[in-house]
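Novice: Okay, predicted coordinates and the sequence, questions at the end:
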Amino acid sequence: MEYKDPWIRPLRGAGAPRARVLFFPHAGGTAAFYAPFARRFPEGYDVAAVQYPGRQERMGEPFVTTVEGLADRLVPSLRRRAAEPVPLVLVGHSMGASVAFESMLRLGRDRLTAHCRLVVSGRTAPSVPRVIPAPDSDQEILDHLAGLGGTDPAVVRDPDLMDLFLPVLRNDYRAVARYRPVPGAAVDTPVLCLTGDRDPQVAPEEAAAWKRHTTAGFRLEVLPGEHFYLMDHQDTVVRLVVGSAGVGGR
């Protein structure tokens, strides 16, 4: 299926939206991951997700090999939404948090963040020193995925699916390894940080350090679970995202 904007896949429309929510997937993830979340939003919320090149309906397109490059390519699709007089909430999980943060920095340079909010999930703050090595082998990638618990084991066991899945993972893992955020960079929008209390990749203090990266309000919410805690708390995640938009409930 082709979409009007290949970067943005609509998940739930609203004729005259009270707010727009845009999800940014994790490494190896797709826009479809957020379809169950979209169904849980109140009426009046326009919900969509970013679709990175090289997967699903964009399978034939070349990968973007850096987090910064993804943000650069996305910003033209975000400018119109950011300019509207309704809240725009960018929600990124794991790698997606970095892409959303970089995208918000770019919107800020364009002075388009007056109605924007940022929600980061499952990611250490840019100011937390961390060197992430690029994976040496496909098996290392698969072992890492197994440790995070976010991939159906049946996918890993299916060689045909892995033939499609592994090139995406290789690209995204290398993009994460190459990412060098500016330690002092800050957005001028409120930031909500979500994290799992047993996430092997993000310690609570590493999540709390996102407070250094906004000149507006900050809130930290710790939920039970590991890296993909959000799959077990979809209603709670949606409630918190709706609260961050600041336009009321259901």
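Specialist: Arrived safely, thanks for sending.
Novice: switch to C-alpha atoms for all contacts and neighbour counts from now on
Specialist: Noted.
Novice: This structure: strands as residue ranges?
Specialist: For the chain, strands defined by DSSP state E occupy the ranges 8-12, 19-24, 45-50, 88-93, 116-121, 191-196, 218-223.
Novice: Tell me how far residue 54 lies from residue 6.
Specialist: Residue 54 is 11 Å from residue 6, where distance means C-alpha to C-alpha, to the nearest Å.
Novice: So between these two, which is more surrounded?
Specialist: residue 54 (18 against 15; other C-alpha atoms under 10 Å).
Novice: For that one, give me its contacts.
Specialist: Residue 54 is in contact with 60, 61, 62, 63, 168, counting by C-alpha atoms under 8 Å, 6 or more residues apart in numbering.
Novice: doesn't residue 53 make contact with the second one?
Specialist: Read that as residue 61. Yes: at 5.7 Å, residue 61 counts as touching residue 53 under the criterion of C-alpha atoms under 8 Å.
Novice: Mind checking which of these two has more residues around it?
Specialist: residue 53 (19 against 11).
Novice: about what we covered before: and which of the contacts of residue 54 is nearest residue 189?
Specialist: Nearest to residue 189 among the contacts of residue 54, counting by C-alpha to C-alpha, is residue 63 at 29.4 Å.
Novice: Report the contact partners of the closest one.
Specialist: 52, 53, 54, 168, 171.
Novice: these two touch, right, the fourth one and residue 28?
Specialist: Yes: under the criterion of C-alpha under 8 Å, residue 168 lies in contact with residue 28, with a separation of 5.6 Å.
Novice: For residue 166, which non-adjacent residue is closest in space?
Specialist: residue 138 (7.3 Å; C-alpha to C-alpha, 6 or more residues apart in numbering).
Novice: what separates the one you found from residue 173, distance-wise?
Specialist: Where residue 173 is concerned, residue 138 sits at a distance of 11 Å (C-alpha to C-alpha).
Novice: Which one of those two is surrounded by more residues?
Specialist: Per other C-alpha under 10 Å, whichever of residue 138 and residue 173 has more neighbours is residue 173, with 21 against 13.
Novice: Residue 172 - nearest residue in space that isn't next to it in sequence?
Specialist: residue 27 (5.1 Å).
Novice: The one you found: how many residues sit nearby?
Specialist: Neighbours of residue 27 using other C-alpha under 10 Å come to 20.
Novice: quick one, what contacts the residue lying farthest from the centre of the chain?
Specialist: Here the centre of the chain is the reference, and by C-alpha atoms, centre = their mean the most remote residue is residue 159, at 27.3 Å. Counting by C-alpha under 8 Å, 6+ apart, residue 159 makes contact with nothing.
Novice: Tabulate the strands of the chain (TSV), appending mean neighbour count and distance to residue 78.
Specialist: Below are the strands of the chain laid out as TSV (neighbours: other C-alpha atoms under 10 Å; distance: least, C-alpha to C-alpha, whole Å):
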stretch	mean neighbour count	distance to residue 78
strand 8-12	20	9
strand 19-24	25	10
strand 45-50	24	10
strand 88-93	26	9
strand 116-121	27	11
strand 191-196	26	18
strand 218-223	17	23
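Novice: here's the one I want to compare it with:
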Amino acid sequence: MMPGGMLRAIVEAPDAALHVVMCPFAGGSGGAFRGWHGIGDPGLNVSLAIYPGRDHRMREACAADIGTLAAQLVEALAAAGIAPEQALLAGHSMGAQVAFEVCALLERQGESPAGLVLSGCHAPHLRGRRRLSALDDTAFLTQLVDIGGCSPELLSDPALLALFLPMLRADLRATETYHRPCPPDSQRLRTPALLIHGSNDEEADRSEVAEWTHWLRDAQGPVAIAGDHFYATRRPRAFLGHIARRFEFHSTGIDAR
């Protein structure tokens, strides 16, 4: 565990100049990113943001909104000694909203992150395709299983349901209430950005991800990674390979195929 409590190192490269700070999707925890461990030396460090209500933060109350998570992560970066100019803020699905808000907070403080990676998420002025947080428990969990966001076994395990359902509901409320009109050009973020989408993602397609360009002054993409909504956890080499290409650092052992 890194200093700061919210960050967990999942890829370590001692001589790397840049540090990817990965913000996971709704319901995401360290277990979902097991596939990122042991991928070799990608030429950069990678840390995972652990939101309250899961992993070692299980006893903490879940965050009610995206802004709260972003503020916590800004504090965690400082506590971990990760300078903004070394940080590549990355997020998938709900995590893209968190990463964007972290970047906005840092820019308002006069800081300049190394980059911003927004993956598998519609832009803030759009609405998500599904509205889950108001559904009853059965319908809520059935929809999550359909998306691929939780195991079907969860439906038949009351103990697991009692443990994870409050966290899942809190995350979905936070992401579904994150909505705002497009900003004027003068308020678009200046941090260089990369947009990513899944080739078969039924939750956020290429056009919905591309709408983030209204919020950014310097955006490339969207670039595609093969897969459904959870390509980020299933294809970490491709994910990091696209980051390497966009931000032009030396990397070994990864590519964007």
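Specialist: Thanks, I have the structure now. Please read all numbers here as calculations on a predicted model, not as lab measurements.
Novice: Excluding chain neighbours, what is closest to residue 49 of the first structure?
Specialist: residue 23 (4.4 Å).
Novice: ditto for residue 187 of the first structure
Specialist: According to C-alpha to C-alpha, 6+ apart, the nearest residue to residue 187 of the first structure is residue 214 (4.8 Å).
Novice: So the one you found is in contact with residue 189, correct?
Specialist: Yes: using C-alpha under 8 Å, residue 214 of the first structure is in contact with residue 189, at 6.4 Å.
Novice: neighbour-wise, which of the two wins?
Specialist: A count of neighbours by other C-alpha under 10 Å puts residue 189 above the other of residue 214 of the first structure and residue 189, at 22 against 17.
Novice: Please list which of the contacts of residue 63 of the first structure are preserved in the second structure.
Specialist: Conservation of those in the second structure, assessed by both residues aligned by TM-score structural alignment, their matches' C-alpha atoms under 8 Å: retained contacts are 52, 53, 54, 168, 171.
Novice: Can you tell me which of those residues lies closest to residue 84 of the first structure?
Specialist: Looking across these and measuring by C-alpha to C-alpha, the closest to residue 84 of the first structure is residue 52, at 23.5 Å.
Novice: So what's the residue count around residue 69 of the first structure?
Specialist: 14.
Novice: my bad, should have said residue 181 of the second structure
Specialist: 9.
Novice: Over to residue 203 of the first structure?
Specialist: 16.
Novice: How about residue 39 of the first structure: what's its closest non-neighbour residue?
Specialist: Looking at residue 39 of the first structure with C-alpha to C-alpha, 6+ apart, the closest residue is residue 12, at 7.2 Å.
Novice: any idea how far the one you found lies from residue 250 of the first structure?
Specialist: 15 Å.
Novice: now residue 23 of the first structure
Specialist: 20 Å.
Novice: swap in residue 213 of the first structure?
Specialist: On the measure of C-alpha to C-alpha, residue 213 of the first structure and residue 250 of the first structure end up 30 Å apart.
Novice: Excluding covalently adjacent residues, which one is nearest to the residue mapped onto residue 96 of the second structure from the first structure?
Specialist: Matched to the first structure by TM-score structural alignment, residue 96 of the second structure sits across from residue 97. Among residues not flanking residue 97 of the first structure along the chain, residue 120 sits closest, at 4.9 Å (C-alpha to C-alpha, 6+ apart).
Novice: separation between that neighbour and residue 193 of the first structure?
Specialist: 5 Å.
Novice: and what of residue 88 of the first structure?
Specialist: When residue 88 of the first structure is compared with residue 193 of the first structure (using C-alpha to C-alpha), they lie 16 Å apart.
Novice: Residue 83 of the first structure too?
Specialist: 24 Å.
Novice: do the same with residue 236 of the first structure
Specialist: 13 Å.
Novice: residues near residue 153 of the first structure, how many?
Specialist: 11.
Novice: Spit out the contact partners of it.
Specialist: residue 146.
Novice: Counterpart of it over in the second structure?
Specialist: Counting by TM-score structural alignment, residue 153 of the first structure lines up with residue 152 in the second structure.
Novice: and the gap between residue 103 of the second structure and residue 94 of the second structure?
Specialist: Distance from residue 103 of the second structure to residue 94 of the second structure, by C-alpha to C-alpha: 15 Å.
Novice: ah, wrong one, I meant residue 25 of the second structure
Specialist: In terms of C-alpha to C-alpha, residue 25 of the second structure sits 5 Å off from residue 94 of the second structure.
Novice: Nearest residue to the middle of the first structure?
Specialist: Central residue of the first structure (C-alpha atoms, centre = their mean): residue 92, at 2.0 Å.
Novice: Just to check, that one is in contact with residue 117?
Specialist: No: counting by C-alpha under 8 Å, residue 92 of the first structure stays clear of residue 117, with 11.4 Å between them.
Novice: got a list of what the residue mapped onto residue 199 of the second structure from the first structure touches?
Specialist: Using TM-score structural alignment as the criterion, residue 199 of the second structure maps onto residue 197 of the first structure. Residues in contact with residue 197 of the first structure, defined by C-alpha under 8 Å, 6+ apart, are 203, 204, 222, 223, 224, 225, 226.
Novice: Please give me every residue in contact with the last one.
Specialist: For residue 226 of the first structure, the set of contacting residues under the criterion of C-alpha under 8 Å, 6+ apart consists of 148, 149, 196, 197, 198, 199, 200.
Novice: which of those residues line up with contacts in the second structure?
Specialist: The contacts of residue 226 of the first structure retained in the second structure, by both residues aligned by TM-score structural alignment, their matches' C-alpha under 8 Å: 196, 197, 198, 199, 200.
Novice: So for the third one, what's the nearest residue that isn't a sequence neighbour?
Specialist: The reference is to residue 198 of the first structure. Per C-alpha to C-alpha, 6+ apart, closest to residue 198 of the first structure is residue 226, 4.6 Å.
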